[in-house]
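In: Give me the fold of what follows.
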Amino acid sequence: MTIVSTGTSADSAAPTTPSALATPSAPADSVGQGVGPLLRAWRVRRRMSQLELALRADSSARHISFVETGRSRPSEEMVLRLAEHLDVPVRERNALLLAAGHAPRYPHTPLDDPALDALRAGMERLIQGYEPYPALVMDARYDVLAANRGIAMLLDGVPESLLAPPLNAMRLTLHPQGLAPRIRNLREWRGHLLAQMERQIALYRSTALRELYEEVAAYPVPEAAAAVEQADSVPYFALPMQIEHEGRTLSFLSSVATFNTPMDVTVAELAIETFLPADPATAKYLHSLVN
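Out: Here you go, the predicted structure:
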């Protein structure tokens, strides 16, 4: 797995390999709580009644009530079934199993473990094959684990203090010394990113993610940041990130991909973000950099 080196340009950036890869910190779960209150918290978070959950999990509202109040100890199979229907993240499913007195089901394999060699190689080929368009790999805290030369091009000119590992995508984008001053539709794009983080915080009970959100949400918005006039531009079908680069405005549509049915905590928390040119001028310029 590679990461863009600091202070490089799109023409000369040679990715470097970090000595170790960051592992997301454990969520701030409720220490000492039994599985009942934890399951109830997830059910309430999902706005689901006991009866609805029971019907989905092929159980009864009475049994769900007994589990939540501690009158019944759920089996490992029942914990996993309820977690599946409550869309509980893989990391938190382990916490539920432990709270119920069962062993964790899902391993947490370090990303640099040989067992994940094929996964790392596949993601590397994916983001490199996406060039000259930007693409990166992030963990659940938005720390950048890998990036291609398209990303290096966008980061050209960012102070080295922000490029010191671990790089963080949200911090790089919204920091007043990062990409923020160059994003023409910063207010809109900032609102999109903060809303995305809020959804993640609702899904993952992570103190680190909450602290990151509070940090980047407090960054001042430059006075010049205003909504971009779209009258003379193409009619975008999704909100683009419009960013200044060497005197021109580049427009990108962002897409985030995750792995289907992950069976490992590390893999479950990986996300691949790709930036597709939103107009012909952006695509033409990016291709000119490699010709």
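
In: C-alpha from now on. contacts and neighbour counts both.
Out: Will do.

In: show me where the stretch 101-250 of the chain has helices.
Out: Taking DSSP state H, counting those that start in this stretch as the test, the helices found in the stretch 101-250 of the chain are 117-129, 149-155, 160-163, 169-174, 186-203, 207-217.

In: One more sequence to fold, the one below, so I can look at both together:
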Amino acid sequence: MIVVRRGNDDNRARRGDDDGRSWIGALVAVWRSRRGLSQLALAREVGLAQRNLSFIESGRSRPRRSTVDRLAEAMDIPARKRNALHVAAGFPPCYPELGLASEAVAPYRFAVERLLQVHEPCPAFAIDRWWNVVTANEGAVRFTALFGPPPADLLTGMLAPGPIREALENYAEVAATIMRRLRREVADAAPDGKLQQMLDRVQRLVGPLPATTGETGDLLVCPRFRVHGQTIATVSMIARFGQAREVSLDELRIELLYPADAVGEAFFRNLADAAVPRAALPGIT
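Out: Take a look at the predicted model:
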């Protein structure tokens, strides 16, 4: 069972490595390694001489703020970790963390709510960095209500033993796909103790998966749910804000579930037609 543990790398980066590298130099080296880039490739991407990048990583020189920005962009570093990169270089954080309830975030919150609304009657969830459901549309409430009370988080709801897991005909494929995604998120977020704990816990819940998982020849792993004697094939897509300049928005993900065929489309429409008011259903908040 693979466990992703990146905390040691970031801890070394914060205090400088044993060879005396600066905080910023160690962090740049950690991220370059995570992205599988050579010094030469990264230097070319940001318009630096390889020697200059080597000096930054070794602590012989300190980058300008604009150079830190270019390095973060080239390595596609998340907003929260870009802040850490700037602080390590001696600059203030570049992105605020206002929270989704902030008035300044209201226009973008409206955009999320609009996306959830237009996705009806199919399920759509907005989740945070820890897979907590921030909000969901009516379609999501109706669908999850078929399996009992709403899960504490989407990750546990899909993978932990229970009604949703039992309804997934291709559980092993779905679990393997989600686990790969979670490992990537843990690596990018490290050190994030809560996310690492989620990975550890979910790996115990999932257990060993077949070695051939994912070798079906399908272009996508599409969750198939067995509901009321029908197989409901779905396609999952993830939406996010591009170039978000606020930490909470950068970490927000919209999980969109589409029907994969006419049977699934009819199922979600019929579920909406037969729906009772949302207040009478287990709520997702």
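
In: circling back to that earlier point, could I get the helices of the stretch 101-250 of the first structure as CSV with distance to Phe259 of the first structure and mean neighbour count?
Out: Shown next, in CSV, are these (distance: least, CA to CA, whole Å; neighbours: other CA atoms under 10 Å):
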stretch, distance to Phe259 of the first structure, mean neighbour count
helix 117-129, 11, 15
helix 149-155, 22, 24
helix 160-163, 27, 15
helix 169-174, 20, 21
helix 186-203, 16, 16
helix 207-217, 20, 16
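
In: Ok, which of those comes nearest His245 of the first structure?
Out: helix 149-155 (7.4 Å; CA to CA).

In: following the longest strand seen in the second structure, which helix or strand shows up next?
Out: Secondary structure of the second structure read by DSSP state E shows that its longest strand is strand 230-239. Counting by DSSP states H and E, the element after strand 230-239 of the second structure in chain order, helix or strand, is helix 247-251.

In: Turn the helices of the stretch 101-250 of the first structure into TSV, including distance to Pro235 of the first structure.
Out: Converted to TSV, the helices of the stretch 101-250 of the first structure look like this (distance: least, CA to CA, whole Å):
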stretch	distance to Pro235 of the first structure
helix 117-129	27
helix 149-155	24
helix 160-163	34
helix 169-174	24
helix 186-203	16
helix 207-217	29
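
In: which one of these lies closest to Ala100 of the first structure?
Out: Among the helices of the stretch 101-250 of the first structure, helix 186-203 comes nearest to Ala100 of the first structure, with 20.7 Å by CA to CA.

In: Which part of the first structure matches the longest strand of the second structure?
Out: Under TM-score structural alignment, strand 230-239 of the second structure corresponds to residues 248-257 of the first structure.

In: swap in stretch 65-79 of the second structure?
Out: With TM-score structural alignment as the criterion, stretch 65-79 of the second structure aligns to 76-90.

In: From Arg32 of the second structure, how far off is the residue sitting furthest away from the middle of the second structure?
Out: Within the second structure, Arg60 marks the point farthest from the mean C-alpha position, 35.2 Å out by CA atoms, centre = their mean. Separation of Arg60 of the second structure from Arg32 of the second structure (CA to CA, to the nearest Å) stands at 18 Å.

In: now Ala41 of the second structure
Out: Counting by CA to CA - Ala41 of the second structure and Arg32 of the second structure are separated by 10 Å.

In: same check, this time on His86 of the second structure
Out: 16 Å.
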